[in-house]
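Visitor: Predicted model and sequence follow; I will ask about them next.
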Amino acid sequence: MDSKIKKLYDMLYSPILTPYNLLDNAKLPNYSYVKYYKGNDGIIAEMECEMEDIGIRTFYYCFDQRDFLLRILMEFEGSKNIVFDRSDEVELAKKDYYNNKGELKKAN
């Protein structure tokens, strides 16, 4: 149960990852570039990397003004797909916590 509370807490109050954490990716041999620019909500970190078995992909890490990760998008053939969305993860963590909380009450 503690891990479910921690996950929910992290989704609500932790940056999870900051723009600064991504800078070292530029040093990795499978990354072509890492660049930063301003978006509507905060900073966007764009990076292109070659992934084993699936080829080259471009990722967009979107951060808010506090440098909290909001979402990750992966671009392939001109289409961007959501890989991570903080709002969705918060809702999933809440559901997981409350579902298990109910099961603990039944066991007592």
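Guide: Structure received.
Visitor: only C-alpha atoms for contact and neighbour calcs from this point on.
Guide: Will do.
Visitor: Which residues are in contact with the residue nearest the centre of the chain?
Guide: Nearest to the mean C-alpha position of the chain, by C-alpha atoms, centre = their mean, lies Phe84 at 4.5 Å. For Phe84, the contact set (C-alpha atoms under 8 Å, 6 or more residues apart in numbering) comprises Leu70, Arg71, Ile72, Leu73.
Visitor: For the nearest residue to Arg86 once chain neighbours are set aside, grab the count of nearby residues.
Guide: In space, Arg86 comes closest to Leu70 once its chain neighbours are excluded; the distance is 5.2 Å by C-alpha to C-alpha, 6 or more residues apart in numbering. Per other C-alpha atoms under 10 Å, the neighbour tally for Leu70 reads 19.
Visitor: Alongside the first one, take a look at this:
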Amino acid sequence: MKKMLILSAILVSGLTIAQEKKPVLEQEGSLVKATYYHENGQIQQQGFFKNGKLEGQWVSYDENGVKKSIGEFANGEKTGKWVFWNDKTLSEVDYSKSRISSIKSWKEEAIVNK
């Protein structure tokens, strides 16, 4: 069963995240923790699979290790609040069953001037 779970996680991750380096997969209870890496060795993404589907918190980072996004999956679907950072913008996206229900964005200037 563990082999099938890990194989499913690898197949799903290959379809959802295109990259050259192979992920590191670790069994954690009923979940499989997946860690993907940038070419420079920094973590690119980290999250979990359950029964071959994305599950729980996923976090992504840029090549310098700076957090770029954080969000939740439930049974393979994006759910709840996701936060995305880039150079000058912070965005909060609410998902329901992998569909965007609302978006809020703040630019650095608006935050600094308040």
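Guide: Structure's in. What do you need? Model, not experiment: these values are computed from the prediction.
Visitor: List the TM-score for the superposed pair.
Guide: With the length set by TM-score structural alignment, normalised by the length of the first structure, the two chains reach a TM-score of 0.42; 63 aligned residues with a C-alpha RMSD of 3.3 Å.
Visitor: residue boundaries of the helices in the first structure?
Guide: With DSSP state H as the criterion, the first structure has helices at 2-13, 19-22, 86-107.
Visitor: Which one, of these, ends up nearest to Phe59 of the first structure?
Guide: Relative to Phe59 of the first structure, the nearest member of the helices of the first structure by C-alpha to C-alpha is helix 19-22, separated by 11.2 Å.
Visitor: residues of that closest one that come out buried?
Guide: Neighbour-count burial for helix 19-22 of the first structure, with 16 or more other C-alpha atoms under 10 Å as criterion, is recorded at Pro19.
Visitor: Provide the contact partners of it at residue level.
Guide: Contacts of helix 19-22 of the first structure (C-alpha under 8 Å, 6+ apart): Val34, Ile43, Ala45, Phe63, Asp67.
Visitor: again with stretch 85-102 of the first structure
Guide: So stretch 85-102 of the first structure is contacted by Met1, Lys4, Ile5, Lys7, Leu8, Met11, Leu12, Leu69, Leu70, Arg71, Ile72 (C-alpha under 8 Å, 6+ apart).
Visitor: Whichever of those residues end up buried, select them in ChimeraX.
Guide: Those of the contacts of stretch 85-102 of the first structure that count as buried under 16+ other C-alpha under 10 Å are selected in ChimeraX with:
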select :4,7,8,11,12,69,70,71,72
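Visitor: Tell me the one among the contacts of stretch 85-102 of the first structure nearest to Ala107 of the first structure.
Guide: Once C-alpha to C-alpha is applied, the member of those that ends up nearest Ala107 of the first structure is Met1, at 13.8 Å.
Visitor: what about the strands in the second structure?
Guide: 24-28, 31-37, 43-50, 53-61, 67-74, 77-85, 89-96, 99-107 (DSSP state E).
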